[in-house]
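> After the sequence you'll find the predicted model.
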Amino acid sequence: MDIAYVINFLKELAANNNREWFTTNKDKYEKAKDEFDILTTALIETISTFEPGVKGMQPSQCTYRIYRDIRFSSDKTPYKTYMGAYVNPRGKKSNHCGYYLHLEPGRCMLCAGSICWPTKLLKDVRQAIFDNIDEYIEIVENPEFKKYYPIVGDERLLSAPKGFDKSWEHIDYLKPKDYSINCNLPDSFFTEDIDTLMKRVGHIFEVAKPFADFTNYTIDEFEE
């Protein structure tokens, strides 16, 4: 597995994001994709040790097309300058929380959780946190969790969400607009040998599992 090759390809693509260059260098893309598929296969196997539902999944079930949908975007560059693998036992489009590996030069990360929930589901998860606040605090304030995932949610409300008392002492835990968590990492983290890399990735994701389990309990009830 040569993830350094993938990262270098993505750097070249970012500097030459046009169809002419991509067509001329299609063989480089195919090699980068093959290397990323090897990584994704190892990732699935690693996650399956603590999330058995993903065992047997194929890279094609977890990865995404390199081509951007530019129909409604002001940015008309045709290709994504990153590669990602989302390992989720319910599939990439499920609200169920999964585990995401993102390779992008200078912006590599490991993420867990879920985004773009329906309004009703987001309210249900907030209610679950409200009803089980001690359990939730024990998860997200655990020092090992905070080490890798210092913030919950990419965006936050400025005030209390509708239906919750803004004077509640733990109201800040209900302000995220999504319940995803990110662990930002240097590019070099992903260029270790496969065994070392998977050991480290597995640990970081396993730290996220109690958070995923907490939210998935409510999500799964919502989707039944």
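Looks like it came in fine.

> drop to CA atoms for contacts and neighbour counts, all remaining ones
Fine.

> For residue 221, see how far away the residue sitting furthest away from the middle of the chain is.
Relative to the mean C-alpha coordinate of the chain, counting by C-alpha atoms, centre = their mean, the farthest residue is residue 167 (32.2 Å). Plainly put, residue 167 is 29 Å away from residue 221 if you go by C-alpha to C-alpha, to the nearest Å.

> And the helices in this structure, which stretches?
Listed in chain order, the helices of the chain (DSSP state H) span residues 3-15, 19-24, 26-47, 119-131, 133-140, 143-148, 194-223.

> residues in contact with the residue lying closest to residue 101 once chain neighbours are set aside?
Using C-alpha to C-alpha, 6 or more residues apart in numbering and skipping residues adjacent in sequence, the residue nearest residue 101 is residue 110, 4.8 Å away. Counting by C-alpha atoms under 8 Å, 6 or more residues apart in numbering, residue 110 touches 99-102, 182-185, 201, 204-205.

> so which of these comes closest to residue 69?
residue 102 (18.6 Å; C-alpha to C-alpha).

> Give me the neighbour count for the closest residue to residue 100 other than its chain neighbours.
Nearest-residue entry for residue 100: residue 86, 4.3 Å, with adjacent residues in sequence omitted and distances by C-alpha to C-alpha, 6+ apart. By other C-alpha atoms under 10 Å, the residues close to residue 86 number 25.

> Below is an additional structure, to be compared with the one above:
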Amino acid sequence: MPSPRLHVQETNEARSGYESDVSSKTSLDSDALDDEPTCKGGKKRPRGATSKSTKAVPKEIASTSSRGKRKGGHSSPAKKKRKARAEDDAEAEDVTDIDLKDGQEVVGKVVQAPQTGWGSNGQISQHTLDFLAQLRNPSCNERGWFKLHAEPVYRRCEKEFKEFIEAFSEMLVSVDPQIPPLPPKDVIHRIYRDIRFSNDKTPYKTGLSASFSRSGRKGIFAFFKPGDESIIAAGAWCPGKDELSTIRNHILHSPDRLREILSNPEFVANFGEPRPHPDGKRQSVFGHEDELKTAPKGVNKHHKDIDLLKCRSLAVSRTFTDEQVLSSGFIEQLKSVVRVLRPFVHCLNDMITLPVDGGSDGDGDQND
């Protein structure tokens, strides 16, 4: 069994230039350590002399015990336990027996990744979900804890996720040829949070994510988070002012294509009814936090497509349980969802890139 790795860092005293007491340092370096131990009264004990506490073992007893050991060949259970404890102590000494430089100390053991139980062929394992679940604990979501677990636990989880994304990308390209086959490193998001303008200063995300599209990272979004919170999403999330204005112009002039996609039975089965939820919950493309409360500027509030025109984000999402994520057929399940999403993504791409029928710019002064 490989010995656990130790994490060593310099103490604050070493970093501040602190020097230990001269007398204690001298005592450790003293030549007196090489002298023979002295007897009582300050005199040296002659070489070969035995201590008063040492008792000679009679030859008869010694020979008898040696004969008994040769005949029986087995030690008592108590001796076996003592021997096992001694071996454990020796192993512990070997683990901690490292050369520390001045001002260094052992601050913890680097946790080793499990040797078994990892996913294969692009499958997510329980180990990855367990690691992400730990990051929900504030005491774990900090740099000191993460440093001890990053090598090799996090790196092993990251490797597994890259293998999954590679399999997912291959499936995605086969379903939608408009999406380019990019390597996992180009579509996977970093686990480090951007805390520059956030009140929440926890440094790490609690999930792993990646996104794909015909232009790079915008389009279909996959996010894996323990606690039955993994999702696959697609659409235009918080588009820019010009993009949003173009989408609304298309809806004003020809909303039929988008309406037909949202009303498709398979689409409804995966993402909900094509209308706002009575309680304001997310349903289809409706219910996002950035949805307008009133009609956009210049649009009649009684317009027949006012529900779509109020949307600032046109995106849908579907949630998966941990059991589904861990199943061997998860990629195939995602494949069926991607097939349903493809017409929706293509429709939004065309709305953003193609001119409005009739050449009219529509209402270009709408609020975003």
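Sure thing, it's come through. Quantities reported herein were computed from a predicted structural model and do not represent experimental measurements.

> Quantitatively, what TM-score do the chains reach?
After superposition, the two chains reach a TM-score (TM-score structural alignment, normalised by the length of structure 1) of 0.90; 216 aligned residues with a C-alpha RMSD of 1.6 Å.

> Which ones among the contacts of residue 110 of structure 1 map onto strands?
Within those, membership in strands is found for 99-102, 182-184, as judged by DSSP state E.

> Among those, find me the one that's closest to residue 6 of structure 1.
Checking those against residue 6 of structure 1 by C-alpha to C-alpha gives residue 102 as the nearest, at 11.8 Å.

> Pull the contacting residues for the equivalent of the closest one over in structure 2.
In the superposition onto structure 2, residue 102 of structure 1 corresponds to residue 223 when matched by TM-score structural alignment. With contact set as C-alpha under 8 Å, 6+ apart, residue 223 of structure 2 has these partners: 207-210, 230-232.

> ends of stretch 288-308 of structure 2, how far apart?
Between the opening and closing residues of stretch 288-308 of structure 2 we find a distance of 12 Å, counting by C-alpha to C-alpha.

> From residue 5 of structure 1, how far out is the alignment partner in structure 1 of residue 156 of structure 2?
Under the alignment (TM-score structural alignment), residue 156 of structure 2 pairs with residue 31 in structure 1. Counting by C-alpha to C-alpha, the separation of residue 31 of structure 1 from residue 5 of structure 1 is 9 Å.

> quick one: residue 24 of structure 1 and residue 81 of structure 1, what's the gap?
With C-alpha to C-alpha as the criterion, residue 24 of structure 1 and residue 81 of structure 1 are 17 Å apart.

> quick one: which of these two has more around it?
Here residue 24 of structure 1 and residue 81 are set side by side on neighbour count (other C-alpha under 10 Å), and the busier one is residue 81, at 21 against 9.

> counterpart of that one in structure 2?
For residue 81 of structure 1, the equivalent position in structure 2 is taken to be residue 206, counting by TM-score structural alignment.

> same question, residue 62 of structure 1
Matched by TM-score structural alignment, residue 62 of structure 1 corresponds to residue 187 in structure 2.

> wait, isn't that match in contact with residue 211?
Yes - at 5.6 Å, residue 187 of structure 2 and residue 211 qualify as touching, with contact defined as C-alpha atoms under 8 Å.

> Next, show the common contact partners of these two.
Here residue 187 of structure 2 and residue 211 have residue 217 as joint contacts, going by C-alpha under 8 Å, 6+ apart.

> Which member of the ones in strands among the contacts of residue 110 of structure 1 is positioned nearest residue 176 of structure 1?
Sorting those by distance to residue 176 of structure 1 puts residue 182 at the head of the list, at 13.4 Å, by C-alpha to C-alpha.

> residue contacts, the residue mapped onto the closest one from structure 2?
The pairwise alignment with structure 2 assigns residue 182 of structure 1 to residue 317, based on TM-score structural alignment. Contact partners of residue 317 of structure 2, counting by C-alpha under 8 Å, 6+ apart, are 231-234, 271, 284.

> And for residue 111 of structure 1?
Going by C-alpha under 8 Å, 6+ apart, residue 111 of structure 1 touches 99-102, 180-183, 205.

> nearest spatial neighbour of it, skipping sequence neighbours?
The shortest distance from residue 111 of structure 1 to any residue other than its chain neighbours is 4.4 Å, reached at residue 182 (C-alpha to C-alpha, 6+ apart).

> now residue 207 of structure 2
By the measure of C-alpha to C-alpha, 6+ apart, the closest residue to residue 207 of structure 2 outside its immediate chain neighbours is residue 225, 4.6 Å from it.

> Repeat that for residue 209 of structure 2.
Counting by C-alpha to C-alpha, 6+ apart, residue 223 is the residue found nearest to residue 209 of structure 2 once chain neighbours are left out, at 4.3 Å.

> What of residue 156 of structure 1?
The spatial neighbour of residue 156 of structure 1 that comes closest, neighbours along the chain excluded (C-alpha to C-alpha, 6+ apart), is residue 176 at 4.2 Å.

> hang on, that neighbour packs against residue 159?
No - in this structure residue 176 of structure 1 lies outside contact range of residue 159 using C-alpha under 8 Å: 10.4 Å.

> who's in contact with residue 188 of structure 2?
Shown here is residue 188 of structure 2, whose contacts under the criterion C-alpha under 8 Å, 6+ apart are 162, 165, 208-211.
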